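Student: okay, predicted coordinates and the sequence, questions at the end:
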Amino acid sequence: MTINEHITHFAGLPVVTFDPATPPADPAAKVAWRLHVEDDHAGDVFAVLVASWLDTVDPASVQALVVGDWGEAWETDFPVQVLVDAAPRLTNLRAVFVGEMTFDECEMSWIQQPDITPLLTAYPALEVLRVRGAISLHLQPVRHTGLRELAIESGGLPAHVTQAVAASDLPNCVHLELWLGTENYGRDTGVDDLGPILDGTRLPALRTLGLRNAETADAVATALATAAVVSRLEVLDLSLGTLGDDGAAALLDGQPLTHLRRLDLHRHYLSDAMMARLPAELPGVDVDVTDQQTENEHMGRYVTVGE
């Protein structure tokens, strides 16, 4: 799978691209505004676009923001300070997606990201933060009582980012999604780095845990088999990675999973027998084992999004 289409909805709102040449009919429209620099420009082009947007829409009405290419995103970090400076005007902003680009605009593993902590600090009422791309991405351990959903999509997640998430105090976060990726594209996150998340000492409100796109999916599944956090989950998502029979068997042979509402394993390397065994042993659980893969003769198993 490559990401070849833009999202159409975000945070429950339709996505509308802001065009400074065509002012919106309703400046206070209940939409998720998308800001995107069409041409390959760096420098202050994105800042100019944001300024135009803020002067055109009703900033106090903005609830959700989707940021596409800010200009040569493969070479230039997202200019987070632009949004930090806009915080006094964006008083009702509740959801932000940074880096919503298709593969032909910028491969996920090429997207340059900054230290994203100032965004969380500037918006204490932010409820949803989704970040795509992890090159140069940093996060400082932070306390944020507003955040309900945190997702970091990557082709290779650095351990220091995972450790910062695990060390953060997010008492109301119900959804955590980490795309772990592959070592070839920067992943050095190991199962030990997930420890504070898996052992239940963090994220007391967590109900959905996604450890997706993982080259180490079998090891992650084996750790989850005895992880304390699982007992309070409603959704467990290990999709898009290299999960095989060993990891699935560890899950089934570990702690009970029948309390789950959904177990998402789609895009996997399970055998036909294991694909039949999982739903049979987990009655009442919505088990997704669609998109079965076959190991490549030369490459073996590979994640959905590497580059």
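Tutor: Sure, I can see it. Residues are numbered from 1 along each chain as shown.
Student: C-alpha from now on. contacts and neighbour counts both.
Tutor: Will do.
Student: from Val191, how far out is the nearest residue to Ile135 once chain neighbours are set aside?
Tutor: Distances taken as CA to CA, 6 or more residues apart in numbering put Gln112 closest to Ile135, at 4.9 Å, once the chain neighbours are dropped. Distance of Gln112 to Val191, given as CA to CA, to the nearest Å: 25 Å.
Student: who has more neighbours, these two?
Tutor: Relative neighbour count places Gln112 above the other of Gln112 and Val191, with 21 against 17, counting by other CA atoms under 10 Å.
Student: quick one: the more buried one from Arg232, how far?
Tutor: For Gln112 relative to Arg232 (CA to CA), the value is 35 Å.
Student: same deal with Leu119?
Tutor: For Leu119 relative to Arg232 (CA to CA), the value is 29 Å.
Student: and the two? Which one has more around it.
Tutor: Leu119 (19 against 15).
Student: which of the three states applies to that one?
Tutor: Using DSSP: H, G, I helix; E, B strand; the rest coil, the secondary structure recorded for Leu119 is helix.
Student: residues touching it, list them.
Tutor: 80-81, 83-84 (CA atoms under 8 Å, 6 or more residues apart in numbering).
Student: hmm, try it at 6 Å
Tutor: Val84 (CA atoms under 6 Å, 6 or more residues apart in numbering).
Student: so Gly254 is in contact with Ala223, correct?
Tutor: No - with contacts counted by CA atoms under 6 Å, Gly254 stays clear of Ala223, the gap being 9.5 Å.
Student: neighbour count: the two, which is higher?
Tutor: Comparing Gly254 with Ala223 by other CA under 10 Å, the one with more neighbours is Ala223, at 21 against 16.
Student: next up, a structure to set beside the first:
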Amino acid sequence: MSFSQHATTFAGRPVVDAQAGEPLPEVDAPAAWRFSFWDFDGSTPEGLDPKFAAEFDRFLDGIDCSAVHALVLGSWGYAAFADPPIAQLCAAADRLTSLEALFLGDILSDECEASWIRQDDITPLLEAYPRLHTLRVRGSEGLRLTPVRHEHLRSLAFESGGLPAGVVRAVVDCDLPALEHLELWLGVQNYGGDADVADLEPLLGGGRFPALRRLGLRNAEIADRIAAALAGAPVVGRLEELDLSLGVLDDAGVEVLLAGQPLTHLRRLDLHHNFLSQPFASRVVEELPGVAVDVTDQQVEQEWGRYTAVAE
């Protein structure tokens, strides 16, 4: 799998593109604004791309910032070299006073592979935007987070080909009383995904995030070990949705999961794009009547092994 299409909706709103240098399109309904500036001529310096910074400032000058509730940021120059505009976003917090949802890195594979996308410490964003209820981040090169308390964050997602264990532990250690949706694309060790089940134990033990109802541990090289841990994890009992998609989960891993605690209370179980055999995929659906089970797009192991949907 590669990221081949930009987000068309975000935080329940249609995405409207703001083209650098072009007049802003007119909108007659609530929208998520998307801003992107891709530029690479071989001379782009490291750090914040000055061309992006200037164009983003022009965008902010041309829009009613107080009416921006959702913002999608695509390429910030060439994201393999340029730093994300976190400081610039934080500096604009006194203008973007209504911002509630932010997608940092809506970048396609042909613009920059996910594993190449440079990130940074995202803690200042959570501190600068106390009203934020949705944060989605793509890319993990240089990604950092310090455990923080945030009163209003309801949805947090990290898309990566390899999520560092330090980031996983920091997420689990955050104090997020309103968090309902958590999505971690754990990825593979070769691309920095060195987290293991032990890093998730405080979460799986049910002692974190009292409002959590939707949990995604996706794109995981350690999918079978995660399934085994979830078989007896207290957090599962209060979930409505469990997402283990995009990984290398096989029949044995799902069998351990099914042999554990009941899953019939779930509204949805997402196992798509794994390595289940067709007979076993059908068995999962049959054993969980009333649960919307997605077992589509199962993969077949090749001679070179199994791969998560997103790595590079």
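Tutor: Received, thanks. Treat the numbers as computed from the prediction; the structure is a model and nothing was measured.
Student: can you pull the TM-score for these?
Tutor: After superposition, the two chains reach a TM-score of 0.97 (TM-score structural alignment, normalised by the length of the first structure), with 306 aligned residues with a CA RMSD of 1.3 Å.
Student: any idea how far the residue nearest to Ile135 of the first structure is from Ser61 of the first structure?
Tutor: Distance from Gln112 of the first structure to Ser61 of the first structure, by CA to CA: 29 Å.
Student: again with Asp85 of the first structure
Tutor: 17 Å.
Student: quick check: the residue nearest to Ile135 of the first structure vs Glu38 of the first structure, distance?
Tutor: Gln112 of the first structure is 17 Å from Glu38 of the first structure, by CA to CA.
Student: and if you look at Val229 of the first structure?
Tutor: To Glu38 of the first structure, Val229 of the first structure is 43 Å away according to CA to CA.
Student: who's more crowded, these two?
Tutor: When neighbours are counted by other CA under 10 Å, Val229 comes out ahead of the other of Val229 of the first structure and Glu38, with 20 against 11.
Student: just give me the match in the second structure for that one.
Tutor: Alignment note (TM-score structural alignment): Val229 of the first structure maps to Val235 of the second structure.
Student: isn't its match up against Leu204?
Tutor: Yes - the pair Val235 of the second structure and Leu204 qualifies as a contact (CA under 6 Å) at a distance of 5.3 Å.
Student: shared neighbours of these two, anything?
Tutor: With CA under 6 Å, 6+ apart as the test, Val235 of the second structure and Leu204 reach no residue in common.
Student: where does the top helix by length along the second structure end up in the first structure?
Tutor: Determined from DSSP state H, the single longest helix within the second structure is helix 50-62. Using TM-score structural alignment, helix 50-62 of the second structure corresponds to residues 44-56 of the first structure.
Student: by how much does the longest helix of the second structure deviate from the first structure on average?
Tutor: Taken against the first structure, helix 50-62 of the second structure registers an average deviation of 1.4 Å after superposition, with mean CA distance after the TM-score superposition for the first structure.
Student: in terms of secondary structure, what does whichever helix or strand comes after that helix contact?
Tutor: Counting by DSSP states H and E, the next helix or strand C-terminal to helix 50-62 of the second structure is strand 70-76. When contacts are defined as 3 or more CA pairs under 6 Å, 6 or more residues apart in numbering; DSSP states H and E, strand 70-76 of the second structure sits against strand 32-37, strand 101-104.
Student: aligned counterpart of Val67 of the first structure in the second structure, please.
Tutor: That one, Val67 of the first structure, aligns with Leu73 by TM-score structural alignment.
Student: what's the spacing between its match and Ala231 of the second structure?
Tutor: From Leu73 of the second structure to Ala231 of the second structure the distance is 37 Å (CA to CA).
Student: relative to Thr208 of the first structure, how far out is the closest residue in space to Leu206 of the first structure that isn't next to it in sequence?
Tutor: Nearest residue to Leu206 of the first structure, sequence neighbours excluded (CA to CA, 6+ apart): Val174, at 3.9 Å. Using CA to CA, Val174 of the first structure is found at 6 Å from Thr208 of the first structure.
Student: repeat for Met299 of the first structure
Tutor: With distances taken as CA to CA, Met299 of the first structure is found 31 Å from Thr208 of the first structure.
Student: how many neighbours does the aligned partner of Asp264 of the first structure in the second structure have?
Tutor: Taking TM-score structural alignment for the superposition, Asp264 of the first structure sits opposite Asp270 in the second structure. Using other CA under 10 Å, Asp270 of the second structure has 18 other residues around it.
Student: check Val188 of the second structure too.
Tutor: Using other CA under 10 Å, Val188 of the second structure has 25 neighbouring residues.
Student: shouldn't it be in contact with Gly162?
Tutor: Yes - under the criterion of CA under 6 Å, Val188 of the second structure makes contact with Gly162 at 5.0 Å.
Student: about what we covered before: how many residues are close by the nearest residue to the match of Val229 of the first structure once chain neighbours are set aside?
Tutor: Of all residues not flanking Val235 of the second structure in the chain, Gly206 sits nearest, at 4.3 Å (CA to CA, 6+ apart). Using other CA under 10 Å, Gly206 of the second structure has 16 neighbouring residues.
Student: ditto for Arg213 of the second structure
Tutor: 19.
Student: which one in the first structure is aligned with it?
Tutor: So, by TM-score structural alignment, Arg213 of the second structure is matched to Arg207.
Student: OK, contacts around that match?
Tutor: 174, 233-234.
Student: just the buried ones among those, please.
Tutor: Buried by 16 or more other CA atoms under 10 Å: 174, 233-234, out of those.
Student: and the equivalent of Phe103 of the second structure over in the first structure, what does it touch?
Tutor: By TM-score structural alignment, Phe103 of the second structure lines up with Phe97 in the first structure. Contact analysis of Phe97 of the first structure by CA under 6 Å, 6+ apart lists 66-67, 129-131.
Student: try it again with 10 Å
Tutor: Shown here is Phe97 of the first structure, whose contacts under the criterion CA atoms under 10 Å, 6 or more residues apart in numbering are 10-11, 32, 34, 64-68, 128-132, 151-152.
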